[in-house]
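Peer 1: what's the 3D shape of this:
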Amino acid sequence: MEIQSMTGYGEAEGGGFKVELKSINHRYLDIHFKMPRFLLPYEMEIRGMLKEHFQRGRIDVSIALTEGAEIKVAINERVAEEILVSLSNVSRRLGLESSPSIDYLFWFRDAVFFQEPEINKDELMNAVRMAIESLREMRVREGEVLVADIRKIIGEIERHFRGLEASSEGLLEQKYEQLKERLKVFFADTEIDETRIIQEAALLAEKADIREELTRFRSHLEQLKNILHKGGIIGRRIDFLLQELLREVNTMGSKCADYEITDRVVKIKTEIEKVREQIQNIQ
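Peer 2: The predicted structure follows:
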């Protein structure tokens, strides 16, 4: 399945109308219209067409008349008459010498003059469909670029993770021996059973064990790669997995004071943040 970015642009013309669609990031699908009032009856149908192709992103829909549109201008004579009469009454009360002329109606052109184009619904909707397809194609192209970049970053995460696994091999035994020797030195002047020292060293070393975190991190990373491979609507699922990856790597960092492991943890966290930045723009 295709993976879409939430950023894109599409346009098309038909039936005397120009349709423009602009898309940017948003948590949900948020559609806004800018078009003449006489097109309001078609808003719900156009909104439904957009929902069929997009699930996330703010989409601004702009529909305007083209130069080739056939327009009839109608005058609301009742409103025009009321405006002129009201202006004449005000003029008399104020003792003005001049009376309002018909030119004054242009100040109220939105209320008096109506544009009534000849609307061919089939041509209008065809233009909307072409604009939607243009937007979809751009979002897919942008999505392909983002996914390629994310795969490169995942490759870096895997490289650092392999180094982390290598650094952690034998770490538990090493910590145990270090702690046992330190405890022996600390209690050198105290009569204490060596078995107790061994037990305490084992408990302290166990707290630095990161094998479970390594296993969960590897599992989350495989899930992330599978989601990217399957495609579709993946933004929120990947965002959740990235939070889990950060949780595991933070735990590993807090458990181990080893320099090599800390260095790998910092590098992995940096790469995960790069993925989080990119995933914010994926549907």
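Peer 1: C-alpha from now on. contacts and neighbour counts both.
Peer 2: Fine.
Peer 1: Would you map the strands across the protein?
Peer 2: With strands called from DSSP state E, the chain shows them at 8-14, 17-24, 29-34, 57-65, 71-75, 113-117.
Peer 1: could those go into CSV alongside mean neighbour count?
Peer 2: Listed next are those as CSV, based on neighbours: other C-alpha atoms under 10 Å:
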stretch, mean neighbour count
strand 8-14, 21
strand 17-24, 22
strand 29-34, 15
strand 57-65, 20
strand 71-75, 12
strand 113-117, 15
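Peer 1: quick one: residue 161 and residue 268 touch, right?
Peer 2: Yes: here residue 161 reaches residue 268: they are 7.3 Å apart, a contact under C-alpha atoms under 8 Å.
Peer 1: Second chain to compare with the first, below:
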Amino acid sequence: MPKSMTGYSKLDYYDTNYKITCELKTLNSKGLDIHISLPYYLSSKEVLIAKIVSNFISRGRVSVKLNVRFLKPININLDFAMAKSYYDNLEELRESLGIQKPIKLSDLLMFKELFRTDIEDEEIEKLWVTVEVVLKKTLEKLLEERKSEGEKLSADIKNMLVRLEEIVSKIEFYAKDLKNVIAQRIKENVQDILPENIELDMNQFETAVALIADRADIREEIVRLKSHLNRMKELLNSDGPIGTLFNFLTQEVHREFNTILSKSRMLELSDLAIEGKFTNSQLKEQIQNLE
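Peer 2: Purely as a prediction, here's the structure:
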């Protein structure tokens, strides 16, 4: 079953050492676009995180937010030189603006970059083992939501495909009488135009009608439309990413309806081709949400 490109999942994990929160959000995108936000001490794992995400998701804009809260004491280093620089600049700003209120410690505590946790490489690797598990579980949860949304999208798309098949069936029905309709119309026009004392050469007339009918023949377009619609139905029953190929097929369907419209010599065919283009445009909008 196809999956939607939109989805959201969040997972909180607790143990005696950490509280790990993983939040994932996906939106529509032409390709796979991954944005990762994580604590600085896990920055070396960013490439690995992107690889893990790509194993679960093949298309969409993916936002990954990882947050770690330590539940055990850890070493914290204060950058005194930077703290003094902040204080001196704040003091200079206070004086230049004529602010009477003195600089407080709470003002400096707003600058989080003054504090850095001193974490050993061994501790980071131990933390990463747990973070990786949480990330994968959150991705699995996200996939379930994307599948659920994909089922709803697939139901709408199937209804549109049924409507397109009905339109093509009607076009095929009218196309069977196209040659006779063209011949009758040309004959009526010729009789209205030619003087009564002029006899019509039926051989030349039939030849002309045959040429015009050949130019208006839409059997190939109908065959291709049926083929494209069948391929779309097959895609809806597959499990892999289908959005890109489905989008290409809607472009081909649009092309066939345009050709039928340009060849059409019957009002019924023109109306059906226009309706087909409209339904196909709705289908094209809907499949933009599929992975």
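Peer 1: Let me see the TM-score of these two.
Peer 2: The TM-score (TM-score structural alignment, normalised by the length of structure 1) is 0.85; 277 aligned residues with a C-alpha RMSD of 3.0 Å.
Peer 1: more neighbours, residue 161 and residue 268 of structure 1?
Peer 2: residue 268 (25 against 21; other C-alpha atoms under 10 Å).
Peer 1: who touches the more buried one in this structure?
Peer 2: 157, 160-161, 249 (C-alpha atoms under 8 Å, 6 or more residues apart in numbering).
Peer 1: And for residue 142 of structure 2?
Peer 2: Contacts of residue 142 of structure 2 by C-alpha under 8 Å, 6+ apart are 7-9, 24.
Peer 1: ok, back up a step: let me have the contacts of residue 268 of structure 1 in TSV, extended by distance to residue 220 of structure 1.
Peer 2: Converted to TSV, these look like this (distance: C-alpha to C-alpha, whole Å):
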residue	distance to residue 220 of structure 1
157	12
160	15
161	12
249	11
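Peer 1: what residue of structure 1 takes the place of residue 258 of structure 2?
Peer 2: Aligned counterpart of residue 258 of structure 2 in structure 1: residue 250 (TM-score structural alignment).
Peer 1: and what of residue 129 of structure 2?
Peer 2: In structure 1, residue 129 of structure 2 lands on residue 122 (TM-score structural alignment).
Peer 1: Look up how far residue 88 of structure 2 lies from residue 210 of structure 2.
Peer 2: 94 Å (C-alpha to C-alpha, to the nearest Å).
Peer 1: got a list of what the closest residue in space to the match of residue 258 of structure 2 that isn't next to it in sequence touches?
Peer 2: Closest residue to residue 250 of structure 1 apart from its sequence neighbours, by C-alpha to C-alpha, 6 or more residues apart in numbering: residue 265 at 7.5 Å. Residues near residue 265 of structure 1 by C-alpha under 8 Å, 6+ apart: 164, 249-250, 252-253.
Peer 1: Spell out, range by range, the helices that occur in the stretch 51-200 of structure 1.
Peer 2: Using DSSP state H, counting those that start in this stretch, the helices of the stretch 51-200 of structure 1 run over residues 77-93, 109-112, 121-168, 171-186, 194-206.
Peer 1: Just list what the first one packs against, helices and strands only.
Peer 2: Just to be clear, that refers to helix 77-93 of structure 1. Judged by 3 or more C-alpha pairs under 8 Å, 6 or more residues apart in numbering; DSSP states H and E, helix 77-93 of structure 1 is in contact with helix 109-112.
Peer 1: which other residues reach the helix it packs on?
Peer 2: Residues outside helix 109-112 of structure 1 that contact it (C-alpha under 8 Å, 6+ apart) are 75-77, 79-80, 105.
Peer 1: And the residue nearest to residue 250 of structure 1, what's its match in structure 2?
Peer 2: Mapped onto structure 2 by TM-score structural alignment, residue 265 of structure 1 lines up with residue 273.
Peer 1: For residue 65 of structure 2, see how far away that match is.
Peer 2: 48 Å.
Peer 1: How about residue 102 of structure 2?
Peer 2: In terms of C-alpha to C-alpha, residue 102 of structure 2 sits 37 Å off from residue 65 of structure 2.
Peer 1: One more: residue 106 of structure 2?
Peer 2: Going from residue 106 of structure 2 to residue 65 of structure 2 by C-alpha to C-alpha gives 28 Å.
Peer 1: what about the match of residue 258 of structure 2, how many residues close to it?
Peer 2: Neighbours of residue 250 of structure 1 (other C-alpha under 10 Å): 17.
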